[in-house]
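**Student:** how would this look folded up:
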Amino acid sequence: MSTVTTTYKVSGMSCGHCEGAVSEELSRIEGVSGVQAAASSGEVIVTSSVELDDAAVRDAVDEAGYELVGRA
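**Tutor:** Model (predicted):
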């Protein structure tokens, strides 16, 4: 099975709790197999089995309380 890795920019993350909140919400999207969030850079690397819908990613980041800036 192939995997897709996409890097997103998220604003507002400043600590480990922020990273955890974003990671938890993104992990709930169907097809996501891994999330690595880095508050220091604002980057979130998402590994999935399919190309993710940007609206679904934006909704998950919004639900966590942060803002999706776009793809890095």
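
**Student:** from here on, just use CA atoms for contacts and neighbour counts.
**Tutor:** Will do.

**Student:** where do the helices sit along the protein?
**Tutor:** With DSSP state H as the criterion, the chain has helices at 16-27, 54-64.

**Student:** show me how far the longest one is from its chain's centre.
**Tutor:** In this case it means helix 16-27. Mean-position distance between helix 16-27 and its chain equals 8 Å (Cα atoms, centre = their mean, to the nearest Å).

**Student:** alongside the first, I'd like the structure of this one:
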Amino acid sequence: MTEQRYHVTGMTCGHCADHIRKEVGQVAGVSRIDVDVAANAVTVSGPSLDDARIREAIVEAGYDVVAAA
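**Tutor:** Model prediction:
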């Protein structure tokens, strides 16, 4: 299982977290998404992760990916 953490700006509440979970959850290979609004962090786990597609999904949800940690 692979894990990738992203620093995401623009999240302010649980609704933001839900929206990111919905979009990123549609990416093939993603099996778990943890969103920490207070830390501006999104951690994605799965057997095979497509970094570019995950970043696209976060942007499609309306947020900016500042960096991968």
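
**Student:** TM between them?
**Tutor:** For these two chains in superposition, a TM-score of 0.92 is obtained (TM-score structural alignment, normalised by the length of the second structure); 69 aligned residues with a Cα RMSD of 0.9 Å.

**Student:** that older thread, can I get the helices of the first structure in JSON lines including mean neighbour count and distance to T5 of the first structure?
**Tutor:** Below are those laid out as JSON lines (neighbours: other Cα atoms under 10 Å; distance: least, Cα to Cα, whole Å):
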{"stretch": "helix 16-27", "mean neighbour count": "18", "distance to T5 of the first structure": "13"}
{"stretch": "helix 54-64", "mean neighbour count": "17", "distance to T5 of the first structure": "13"}
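
**Student:** quick one, which of the ones you listed is nearest to I45 of the first structure?
**Tutor:** helix 16-27 (9.5 Å; Cα to Cα).

**Student:** and the closest one with helix 54-64, angle?
**Tutor:** With axes from the mean of the first three to the mean of the last three Cα atoms, to 10 degrees as the basis, helix 16-27 of the first structure and helix 54-64 are set at 140 degrees to each other.

**Student:** what residues in the second structure pair up with helix 16-27 of the first structure?
**Tutor:** Using TM-score structural alignment, helix 16-27 of the first structure lines up with residues 14-25 of the second structure.
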